[in-house]
Structure formats: structure tokens, C-alpha cells
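**Student:** Here you go, sequence then predicted model.
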Amino acid sequence: MPRLVQISDCHLCADPEARGRRGVPLRQLEAVVAAVNHERSDLVLVTGDISNDDSAASYALARRTLDTLDAPWEWLPGNHDVLAPMAETRPLNDELTLGQWRLLLLDTHLPGQPHGELDAAALQALDRRLVAERSRPVLIAMHHPPLLVGSAWLDAIGLRRREAFWQTLAPHSHVQAILCGHIHQAFVGRHALEEGEVMVYGCPSTIDPFLPGSEHFAVDPIARPGYRVIDLEEEGLTTRVERVDISI
């Protein structure tokens, strides 16, 4: 049974001692990586917002830290990321295999914009990829959540053209679930399709947790950074969120 671990929203700067709202992002990422190394994962996926300052040095810092993982790792871009220095630091893949599962990595970021989008060409490409292989279950990973999460300010900067995305998925019952970042919180949602439903899972960030259900931006004063564990089984998946104690 393959095990995937999701890390998200590291927000590193070129300066390794730069501080965030509740600590030093690099130290927080290091603590999360150390905890993930106890999970015996087959793959670690970082779902965007690697950098907070657009610098090549921040990506180099992220790679050095993530290279201490005991499992292979991949990343995809978020709204804070810049593709050129990110891809130069480590190539971006768009599809992976874990056991019998296909993992499709989508790029939802729009340069200079906090919200995300998959345009018509991207959705057509996704449809072709799903049509090409129907015999294996699919897990999709993306930065922006494809549904409302119940926080007004986050919902305003989520994925645009959501209905077009779900219409693309409608004929593809082999899509089992979607992993997203961006929201800095553990989240579970679902979207009903004609032939069942697709689960949507959000992930805690490695830095400041966002307060669920807030109308305006707010950091959760209680929640700790964390990660999500996904076990890919023959009949579906099971998942849990783990939190990490970090001295701030």
C-alpha cells in the first residue's frame, strides 16, 4: 500500500533566519521534514508556495531542506511561486505513479495573482489525460482549492472557473480525490458528480495556520503546523493530518 505525504505552503525567503508571523519558516519546515521522516512514505509532495520572496536562493534553500527527506519528493507551484527559478532548481513533473494510482499534478498559478485558474486549454489537456487511462484510480494535486472552504477572504482567492473544472471531471469516475494547498488548514470537502463524489483535502501549512471560517485574514492562535498522510489502497484511500510541535 503506497503512502504519500503532503507538505504545503513553506513560504521560505533567501535569508534562512527570516521570520514569519509565528516563527522562522525554515526552522518550521525542518521540523515538519523531521516528523515526516518517521512516516515511512513512498513519496512526499509539496503543493506550492515554496517561496515567499521570489528568489532563486529561497528555492535552493527549500531543495537542500527537502533533500533531507527519507523519500523521493516532488513539488508544484503556488501563487507565490515563480516558475523559472523553481524549475531551474528542480524540474517540475506533471504525472507520477504510486502503485496502481496515477497522481496528476496541475499548475493553477497565475503570475502576479493570488487566485488560481485552469484555462480552457489546461482543462482540455486534463480531459485528454483522463480519457487516455481509465483503468487506474486517479489522485489530482493542485495548489488552489477547487471549491469553497468557508472563509470569505480565502474563497475570493481560490480557483476561478470552478464549474468548468468540475464539468471536466464529470465523466471521469476514476478520479477519486483532490489534494490542495493554499488554505493553510486541514480541510475536508466533497463535490458530487453524477457517478459519485470526489473528495477534496486541504493541508496545514508548515508555517502560519489560517483560522477556519474567518471572514477576513486571521491566523489560528491554537493550531500547529503539520502535514497530511495519504495511504493509497486498492478500493480507495485513507488520510489523516499530523501536527508538529515547533518552538516559536
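**Tutor:** Done, it's in. Nothing here was measured: the structure is a model prediction, and the numbers come from that model.
**Student:** Could you use CA atoms for every contact and neighbour count after this?
**Tutor:** Will do.
**Student:** what's near enough to touch the residue sitting nearest the centre point of the chain?
**Tutor:** Centroid-nearest residue in the chain, with Cα atoms, centre = their mean: Thr47, separated by 2.7 Å. Applying Cα atoms under 8 Å, 6 or more residues apart in numbering to Thr47 gives the contacts 6-9, 75-78, 141-143, 180-181.
**Student:** Mind giving me the packing neighbours of the helix or strand containing Tyr201?
**Tutor:** Element membership for Tyr201 (DSSP states H and E) is strand 196-202. If you count contacts as 3 or more Cα pairs under 8 Å, 6 or more residues apart in numbering; DSSP states H and E, strand 196-202 packs onto strand 175-180, strand 187-193.
**Student:** what's in contact with the last one?
**Tutor:** The set of residues that contact strand 187-193 without belonging to it, under Cα under 8 Å, 6+ apart, is Leu147, Val149, Ala170, Glu197, Val198, Met199, Val200, Tyr201, Gly202, Cys203.
**Student:** put this beside the first:
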Amino acid sequence: MGSRVIQLTDIHLVPRQQRVSKVLDTYTLFEQAIEKIADDLPRLGQVDAIVVTGDVSDHGDEESYRDFHAIISRLNLPYVVIPGNHDKREAMVSAIDGLSVCGETGELNSVYPLSAFDIIALDTVIPGSGAGALSDNTLAFLESALATDLEKPALITMHHPPFDSGIQFMDNIGLKGRDDMARILAQSPREKRVICGHLHNSIVCNIGNATVLSAPGVASSFLTDYRDDAPVGFTQDPGGYMVHDWSHGFRSTYVSLSRHGGLFAF
């Protein structure tokens, strides 16, 4: 029996009437994304959950998290939320049901079992920083989670990518601890896929015997620009979401959030 999840990332929600960087109406953009996904669902088959890989809010305010819950609930699907560098853990826990801190560190690490695979959610947030880190606590959590049910595949979810993207201004706020993560992944015999956000761009890499990929953002897009002096900023190009499923192996599919112009027969 297979399982299937939708991945959303980098929503950067602000309350209605506000704008991110005086440009992005992320409230309306998120509503439009959910409407597009609702239209897509009949074509996707059974979806077990939505995984949101961070930067749910732009400022980390409780109002944005309450708006997030109200809007995403229109899909009538369970959802898993991982914090990003724009998020604030305390506000997330207060406003979103089902979130709880892991131990004394306050990190939001958790495991969500589906029939075909486990979702292992990792918190990479450094409070007050755009960069991320896999703390000793989070690395121990990952190692322990992977050590259970070795026959079951694992979808490992996080915000910061455990690889260099080539986009300099994003790599400057990258992830610490990724070598330790690669070692843990390499030592585990489980089938694994790692998914992340942060880059507002879709990139596929390998780490520690696992495929890892970043998903496009909902709020905006970042250019693929490998120059050392690449300009810092975003575009309003249409973003997208990912569909990850398992049936004799992981499969990950990009779906655009732009509306298509119609279907034409061959």
C-alpha cells in the first residue's frame, strides 16, 4: 500500500492587507495556492497529508499562524509543519494544534507515521538567525528515529537544505551539521528521501546515500544565478509545490501553481 504527501514551503504569510517587502501579498498568494491545489486534488489520487517545510510566517506572529491554519484547513487534509528561519517556535506552538516541543531544547522534532513511510520532521532553526543548524539534540533525534522499523522507508523533512545551492546569498545562511547528518544517513539501511525548502527553487542533490531536494516556494522565486556578485532578491515568477509518494520506491513530482491555459489533444 502506498502513501502520498504534498509539500508546501516558504509561504511567508503576513496578515491580510500587509505586504512582504512592500510587494508580496502573501495572504492572497496562499489562498490562491490552496485553491489551485484543491482543483488539482482529483487528479492526484489519495493524499495522506500536507508537509509544510518552514517559513510559514514572514514575521513569526500568531495572527499569521492562525490565518495559515484557517486557509490550509480548506483542503480537509492533515498537515505537518516544520519551522523555518522566519518562524518563531513559541507562536507556532501557541497557534497551531498538534505541535509540541522536543525535550528541554524547545525544538520541534517529531515523527509522523504513514502506512508506507514515516515522516521524520527536523527543526533546523537558530533563533534570531537566517542560517540553520542541526543541533546535537536534533542529530540524536534523527539517529534514533531512523533506528526504529528498519524496513520502513523514511521521508526526512527540514527547512534548510543540507547542500550548497550555488546561490551565494542563500548559501551564506546555509546549514551547519550537514556532515554529521550525511554520516547518520549513510549508516542507516532504511530507504530515505530528504526534502527541504528555504531556496524558493527546485534543486536535487545527494547526501549520505539519500536523494535530497528543495521545493519551490509559494510566496516567490529565487533566480538560479551562480555568479559571485549575483543580486540579492526575489522574483514574482509563479512558484509550485511537490508531490512525494512511495510505491516500490520514492517518487517526487513538481506541480506548478500557475493556472494552465487548457489541455490540447495530440
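**Tutor:** Nice, thanks for sending it over. What you are looking at is a predicted structure, and each value in this text was computed from that prediction instead of being measured.
**Student:** hmm, back to that, and for the strand holding Tyr201 of the first structure, what's in contact with it?
**Tutor:** 145, 173, 175-181, 183-192.
**Student:** same check, this time on stretch 65-79 of the second structure
**Tutor:** 13, 15, 30-31, 34, 38, 47-52, 56-57, 91-92, 95-96.
**Student:** Among the residues you listed, the buried ones, what's the PyMOL command?
**Tutor:** Only the buried entries of the contacts of stretch 65-79 of the second structure go into this PyMOL selection, using 16 or more other Cα atoms under 10 Å:
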select buried, resi 13+15+30+34+47+48+49+50+51+52+56+57+91+92+95
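**Student:** all helices for the first structure, in order.
**Tutor:** 25-36, 56-66, 83-89, 120-132, 152-155, 162-169 (DSSP state H).
**Student:** what's around the closest residue to Glu215 of the first structure other than its chain neighbours, how many residues?
**Tutor:** Of all residues not flanking Glu215 of the first structure in the chain, Ala152 sits nearest, at 4.7 Å (Cα to Cα, 6 or more residues apart in numbering). The number of residues packed near Ala152 of the first structure is 14, by other Cα atoms under 10 Å.
**Student:** what does Asn206 of the second structure give?
**Tutor:** Neighbours of Asn206 of the second structure (other Cα under 10 Å): 14.
**Student:** Now check it against the first structure: what is it aligned to?
**Tutor:** Counting by TM-score structural alignment, Asn206 of the second structure lines up with Arg190 in the first structure.
**Student:** What sits closest to its match if chain neighbours are left out?
**Tutor:** Per Cα to Cα, 6+ apart, closest to Arg190 of the first structure is Met199, 4.3 Å.
**Student:** so how far is Cys180 of the first structure from the one you found?
**Tutor:** In this view, Met199 of the first structure and Cys180 of the first structure are 11 Å apart by Cα to Cα, to the nearest Å.
**Student:** same check, this time on Ser8 of the first structure
**Tutor:** To Cys180 of the first structure, Ser8 of the first structure is 8 Å away according to Cα to Cα.
**Student:** So the two - more neighbours on which side?
**Tutor:** For Ser8 of the first structure versus Cys180, the count of surrounding residues by other Cα under 10 Å is larger for Ser8: 32 against 25.
**Student:** dump the residue contacts of that one.
**Tutor:** Counting by Cα under 8 Å, 6+ apart, Ser8 of the first structure has contacts 46-50, 181-182, 184, 203-206, 227.
**Student:** cool, Arg178 of the second structure as well?
**Tutor:** Contacts of Arg178 of the second structure (Cα under 8 Å, 6+ apart): Leu134, Pro162, Phe163.
**Student:** That one maps to what in the first structure?
**Tutor:** By TM-score structural alignment, Arg178 of the second structure lines up with Arg162.
**Student:** can you check Asp149 of the second structure too?
**Tutor:** Using TM-score structural alignment, Asp149 of the second structure pairs with Glu133 in the first structure.
**Student:** same thing with Thr224 of the second structure?
**Tutor:** Using TM-score structural alignment, the partner of Thr224 of the second structure in the first structure is Pro212.
**Student:** Setting aside sequence neighbours, what's the nearest residue to that match?
**Tutor:** Nearest to Pro212 of the first structure is Ser151, by Cα to Cα, 6+ apart, at 6.4 Å.
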